[in-house]
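Engineer: my questions concern the predicted model and sequence given below.
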Amino acid sequence: PAAMLPQLPVHALEWLVPGLLREKCIALLKSLPKSIRRQVVPIPDWVDAALETLVPDERPLTEALGEFIRRRTATRVHPDDWRLDLLPPHLIMNVRVVDHAGKTLGQGRDVRALERRFEEAASAGAQALADQASQAPALDELPESPLPESRVTTQAGIRVEAYPALMAEAHSFKVALFDHPAKAAAVHQEGVARLAIAKRPEQVKAIKRLPGVEKCALLFAKVGSKQALVDDLLLAVFTQVVATHPLPRSANELTERLKATESELIPYATSLLTRIEEALKGHLAVTKVLKGKLNFALALVYSDVSAQMQRLVYPGFIRDAGEWLSEYPRYTEAALIRLDKAARERGRDQMMMQDVQALEARFDARRKSERRGAAEDPELVSFGWWIQELRVSLFAQQLGTQMPVSVKRLEKRWEEITSV
């Protein structure tokens, strides 16, 4: 079923079926560079020896073979050494996709491409899952019995694992089913946070009255409303304090969590407001420079910095930024340093800007194609912050970075993320 595509164990599919595994391993070893290939001859004998020790699992087949070669020859095989494009089609698992009624939609050998191609059908399958739960009454509390992590249902005659989550609606909550555990986890975390907000009206009032709220609202005024900022603040506070993993999945578990964390809400909100204020002050300082007298020779630089500021501050940025919010003052200071010296280093700035924008373009495209409802790949999200660190390294190196970064390091990291 299309709804199951996100759940397919992609790497497990690489191991094919037993009757074809040996042939595939031989083809893979033959695809290696000559410098490595000559160390594993005769190739059929090496494959036979490998298959005596290897057991199909969730690892990529190439990783398992590479580790076998490393142990025997002390030669490390890089992921790029495997020429998967040389494999004949019959050595790559073919996947046939059906809709939730069992009608064949298409087939192919690239699971991620199939996901993108049949995203609409997968959504229909997910909707079919949701329809199964739509008869459930509106809730104002988690169920007494813990929500199971997963629930088995049927689509197109196939047992499909669905993932229940508490989903917040306009004025109530409901239990909904999702086709991917990451999506369910993200929805459930927000549901728990919003339910906790509803259950602690006095703390919510106290947070709204904190002196930092008005300051931050004024600094945020050019970006969004005070209400949007306060909603984001509350959701961030209750997510970080109450809706932490393991997430409560029953009424009793949430009650216990609220009791245990009640005294932490106001102190955390106060601390968070301090970080928000610093972040917004830096953002405003950069924005003022951008709105000053424009040097048309630096129009591209100004446009790039403006786009960076929009990536950092927007309605909902507090919760999205999480712990990275503490780094905002450094990011905005780096932007100011860049703007100050851009006229003197225009050529160098443009070269570095092109490197950053190339990474951002790939990041944005991947993020758009990989997004699964409310959930995003955490590795991909982290990569976005790596790009911010790269900006500091390139344009204001004296400020330092959270981790070693360079264009080459990010290129390598990108390969690791996108090869999964």
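Structural biologist: Yep, it's here.

Engineer: contacts and neighbour counts: CA atoms only from here.
Structural biologist: Will do.

Engineer: pretty sure residue 102 is touching residue 3, no?
Structural biologist: No. With contact defined as Cα atoms under 8 Å, residue 102 does not reach residue 3; the gap is 11.6 Å.

Engineer: these two touch, right, residue 139 and residue 173?
Structural biologist: Yes. Counting by Cα under 8 Å, residue 139 does reach residue 173; the two are 4.8 Å apart.

Engineer: which residue ranges of the stretch 51-200 of the chain form helices?
Structural biologist: With DSSP state H, counting those that start in this stretch, the ranges of helices along the stretch 51-200 of the chain come out as 61-73, 111-117, 119-133, 181-199.

Engineer: my error: substitute the stretch 251-400 of the chain in the last question.
Structural biologist: Under DSSP H, counting those that start in this stretch, the stretch 251-400 of the chain gives helices at 251-261, 265-290, 299-312, 317-321, 328-341, 346-370, 378-395.

Engineer: among the ones you listed, which comes closest to residue 212?
Structural biologist: Closest approach to residue 212 among the helices of the stretch 251-400 of the chain (Cα to Cα): helix 265-290, 5.8 Å.

Engineer: what's the angle from the closest one to helix 328-341?
Structural biologist: With axes from the mean of the first three to the mean of the last three Cα atoms, to 10 degrees applied, the angle from helix 265-290 to helix 328-341 works out at 10 degrees.

Engineer: presented hereafter is structure B, for comparison with structure A:
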Amino acid sequence: MKENATLFGLTVFRERPVPLASRDPAEARLMFLEHALVRGEYRTRGAFQEKNRQVFERVARLRDKARRSELLDSEAMLTFFDKRVPADVTDGAGFEVWRRKAEAADPDVLVLSMEDALSHDPGLSPAHYPDALKLHGASVPVTYTFDPSAEDDGITLSVPLLLLAQIGPGELDWTIPGWQREKLTALLEQLPRAQRKQLGPLPDLVDLLAKELEPFRGPMIPALARAVSRLCGVDVSEESFRADAVVPYLRITLRVLDERGKELARGRDVDALLKQHGGHARAALRSAAPASDWERKGLTAWTFGELPAVVTRRIGNLEVRSHPALVDRGATVDLVLLETSAAADAATRTGVRRLLMLAARGHVAVSAARMPPPFPSLDGAPPARGQADAFRALVLARGVDDAFKLAPGAPLPRTKAAFEALLRDGSPRIEQAARDWANAVVVTSAELSKTLAALKAASTGPSGAAAVRDIRSQLGQLFPAKLIEWVPFSRLLHYPRYLRAAQARLARAVANPGKDAGKAAPFTPLWETFLARYATVREQEAAQELRWTFEELRVAIFAPEVTTPVSVTVAKVGAALAALR
């Protein structure tokens, strides 16, 4: 501040500087902190200014990542210096005296940390806007573009071709932690209004989802649909969400790099890029990978020690996670590395079965001699020799799976000790389990032969033609080409009853086609609706169970004397179909 003075009307001095500290020391200190230290208008010999400048640059980059154009929060900086600089420091001279003593005791007393600079904005954290993401154990660089007009506005992941083979569809629908809540909100807002109202306040739901969901662990949309359905008690299908409809910057741009770091492709349609370059990626991974202890051919026994779920190898500059698997080659097993855990588990289940069969070859040989021929062909053609052998091998394999409890989802042995324990427990059960499967196939084949013969006889006349067509279609659904590979044993035991009911229906339809048509009237629309929806429903287990309920409904409607294990009606099946999601 400045002052003027006069004496008897004469000017003594004009605009003479007056130290503010002498009049208002608190205001003088505040002005010094704000102008000298916060705004940087004061130059000091202390190193803290340069260090703080570097912090300011990092904060500016972070704000740019977060798509925030506002300047650094001066309040946070003022708070920082106010806590450290004594109350009696009001100018540069006093500050320098204090600084030298203070820095002698603590060299960083005036050095800002990122936490200090962001103290008034706790939501802005470097961890929320990382420079790299972990994908399948590998660190993938993340770059940021804040330009709504740019094609790569948002984040770009630069993924080596070798890593691309391990990324599955939908896995890159996630985004960085800083935008995760925003993306969840955008996806939920796409839902139909009526359905959205059932979810309650979206901010509260987003809070729950953000805590529960783990980004980049499998595809995002199925995980989101399951979580919303569970948390809200409302059936929300995957198809309700459209990951490609959110604002562009919330969708990842994928940049695919070759072995030398050269860009091969880029774009936001990640699944299309995975399809386009996935085969090349798998081939590149196989050709670039060095020889591994996890790749052995022609194994006939468990001679390889432990079988871990995942191993990590360095290929070039990349740490690649692979999954050891046992692959059934018929008479032997190969130990290989596969790109995904799902592929490795599926292969290993059959590989373990082969090793068990080799180890228990005595029981297996006895059972193999008892395996039945294939089911009669629906078109009457005899099976080829190779098809018959393959069918018998599959029936035997299903018996072995039951003996050793190798159903999908069951734990697999990972050590030699666990394998040998499984071998001891299951070997005595092989012959009985294989016999049970063989008997079920024989009984089913006998009833199928009778049904086919009845259809052939009924086809010679016009009466019952509609029933003949429907039953042929039913048999096509009951006996697909690879039925024996997946049908549960407990379900196969019901097949003879289904076939006897079809035979009874056919006999009645030939005698009274009008009555059969009346019985089919309520059934056919439900069945056709189910077939149209079956492939797209989310609840596949419920859909499969309902599919068998339709077979029971056929029995109840067309041949009630054959009986069903549980009561089943058109109304019950219609309600179950309506509830299917």
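Structural biologist: Cool, the structure landed. These figures come from a predicted structure and were not determined experimentally.

Engineer: about what we covered before: neighbour count: residue 139 and residue 173 of structure 1, which is higher?
Structural biologist: Counted by other Cα atoms under 10 Å, residue 139 of structure 1 and residue 173 do not tie: residue 173 has more neighbours, with 20 against 16.

Engineer: can you tell me which residue in structure 2 aligns to the more buried one?
Structural biologist: Alignment note (TM-score structural alignment): residue 173 of structure 1 maps to residue 333 of structure 2.

Engineer: next: residue 270 of structure 1.
Structural biologist: So residue 270 of structure 1 corresponds to residue 435, using TM-score structural alignment.

Engineer: is it true that its match touches residue 369?
Structural biologist: No. Residue 435 of structure 2 is beyond contact range of residue 369, at 10.5 Å (criterion: Cα under 8 Å).

Engineer: grab the nearest non-local neighbour of residue 286 of structure 1.
Structural biologist: Once flanking residues are discounted, residue 286 of structure 1 sits nearest to residue 336: 6.1 Å by Cα to Cα, 6 or more residues apart in numbering.

Engineer: map the one you found across to structure 2 for me.
Structural biologist: By TM-score structural alignment, residue 336 of structure 1 lines up with residue 503.

Engineer: next one: residue 320 of structure 1
Structural biologist: In structure 2, residue 320 of structure 1 lands on residue 486 (TM-score structural alignment).

Engineer: in a markdown table, list the helices of the stretch 251-400 of structure 1 along with mean neighbour count and distance to residue 92 of structure 1.
Structural biologist: Compiled in a markdown table, the helices of the stretch 251-400 of structure 1 are given as follows (neighbours: other Cα atoms under 10 Å; distance: least, Cα to Cα, whole Å):
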| stretch | mean neighbour count | distance to residue 92 of structure 1 |
| --- | --- | --- |
| helix 251-261 | 15 | 46 |
| helix 265-290 | 19 | 49 |
| helix 299-312 | 16 | 39 |
| helix 317-321 | 19 | 38 |
| helix 328-341 | 20 | 45 |
| helix 346-370 | 14 | 22 |
| helix 378-395 | 19 | 26 |
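
Engineer: related to what we said a few turns ago, from the helices of the stretch 51-200 of structure 1, which stretch is densest packed?
Structural biologist: helix 181-199 (a mean of 21; mean count of other Cα atoms under 10 Å).
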